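Q: have a look; sequence and predicted model below, questions after that.
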Amino acid sequence: MSSHQQEPTFTIGELARDYDITPRSIRFYEEQGLMSPERTGQNRIYTGKDRVRLKLILRGKRLGFSLAEIKNLFELYDSNPNSAVQLETMLALTEQKRAVLRQQLHDIQMLMNELDDVEGRCREELTELKRGNIV
């Protein structure tokens, strides 16, 4: 392969813009050991692998994974790509997240029911007050 056909690279600004996050967020992920771009002087040079990692970090966060959990998955993948251990770990984490979300959904439904009750009582009382011209 000639040196003219190099893998595309990206600046921190390009990645930040592409994923609608701040360069500071990207630097934070680096500090946490989730990404390790090459450097030329003070400039960071991101590869396609870094871009994929950033996309996975953001997806993991959206799904409720901690940065430590994401880092653990990356380390499992780096040490043994396509390993059963990585897949089993991901399945276990996914089930944990589902359990947390089910509990949150239950809690939200309980709060919605309480709000419905409060709202209903307030409307009844307001109607009675208006009927009696007490307002």
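A: Great, that's in hand. The model shown is predicted, which means the values in this text are computed figures rather than measured ones.

Q: please make it C-alpha for all contacts and neighbour counts, starting now.
A: Fine.

Q: isn't residue 51 up against residue 12?
A: No. Using Cα atoms under 8 Å, residue 51 is not in contact with residue 12; the gap is 10.2 Å.

Q: and here is the other one:
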Amino acid sequence: MIERSYSITELTEMFDVTSRTLRYYEELGLLNPERRGTQRLYHDRDRVRLQLILRGRRLGFGLQEISDMLSLYDADPTEVTQLQAVLQRGDAKLREIEAQIRDLEAVRAELLEVRSRLEKTLAQKQRGERE
């Protein structure tokens, strides 16, 4: 089976990222395209890795965490170690998000309370001006 290769332009269009982003991921060692002179050729492995990187970023993981998870993927062909690590990190991220949601709900409740008091004060002052 012949492996498909992709130009930097094809991957940027496919994933709606900039060429600078791809070069940055390459600089960090997250992607490793084949070099032919000044041209970069990305293969299916790079495409899948980019997809995983972008998914990890959307889920709130840092690039170092993503790098660690990709390293596990490379080291364990059964993917068991990687899957366990992703589950653990995912659970930790969920706990973090749930704490942020609680914090945001508390801020929302406080803002609603302050808004209500301000509306009452404003209404009282407006009634006082009319009298």
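A: Cool, the structure landed. On a predicted model such as this, the values are computed, not experimentally measured, just so you know.

Q: now the TM-score, please.
A: After superposition, the two chains reach a TM-score (TM-score structural alignment, normalised by the length of structure 2) of 0.92; 130 aligned residues with a Cα RMSD of 1.4 Å.

Q: and the spatially most central residue of structure 1, which helix or strand is it part of?
A: Residue closest to the average C-alpha location in structure 1 (Cα atoms, centre = their mean): residue 61, at 1.6 Å. If you go by DSSP states H and E, residue 61 of structure 1 is part of helix 48-62.

Q: what do you get for residue 45 of structure 1?
A: Going by DSSP H and E, residue 45 of structure 1 is in strand 43-45.

Q: contacts for that strand, please.
A: Contact partners of strand 43-45 of structure 1, identified using Cα atoms under 8 Å, 6 or more residues apart in numbering, comprise 9-12, 37-39.

Q: closest one to residue 114 of structure 1 out of those, please.
A: Within these, the smallest distance to residue 114 of structure 1 is 47.0 Å, found for residue 12 (Cα to Cα).

Q: which residues of structure 1 fall in strands?
A: 38-40, 43-45 (DSSP state E).

Q: of those, which is nearest residue 73 of structure 1?
A: Across these, closest to residue 73 of structure 1 is strand 38-40 (Cα to Cα), at 21.5 Å.

Q: which secondary structure elements does the closest one contact?
A: strand 43-45 (3 or more Cα pairs under 8 Å, 6 or more residues apart in numbering; DSSP states H and E).

Q: buried stuff in the strand it packs on?
A: Going by neighbour count (16 or more other Cα atoms under 10 Å), the buried part of strand 43-45 of structure 1 is 44-45.

Q: mean deviation of that strand from structure 2?
A: On superposition with structure 2, the mean distance recorded for strand 43-45 of structure 1 (mean Cα distance after the TM-score superposition for structure 1) is 0.5 Å.

Q: picking that back up, which of the contacts of strand 43-45 of structure 1 count as buried?
A: 10, 12, 37.

Q: that older thread, show me the contacts for the alignment partner in structure 2 of the residue nearest to the centre of structure 1.
A: In structure 2, the residue matched to residue 61 of structure 1 (TM-score structural alignment) is residue 57. With contacts defined as Cα under 8 Å, 6+ apart, residue 57 of structure 2 is in contact with residue 63.

Q: tell me, how many residues neighbour the residue mapped onto residue 49 of structure 1 from structure 2?
A: Here residue 49 of structure 1 is matched to residue 45 in structure 2, going by TM-score structural alignment. Residue 45 of structure 2 has 15 neighbours, counted by other Cα atoms under 10 Å.

Q: could I get the strands of structure 1 as TSV with distance to residue 90 of structure 1?
A: Formatted as TSV, the strands of structure 1 follow (distance: least, Cα to Cα, whole Å):
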stretch	distance to residue 90 of structure 1
strand 38-40	28
strand 43-45	29
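
Q: among these, which is nearest residue 115 of structure 1?
A: Nearest of those (Cα to Cα): strand 43-45, 50.7 Å.
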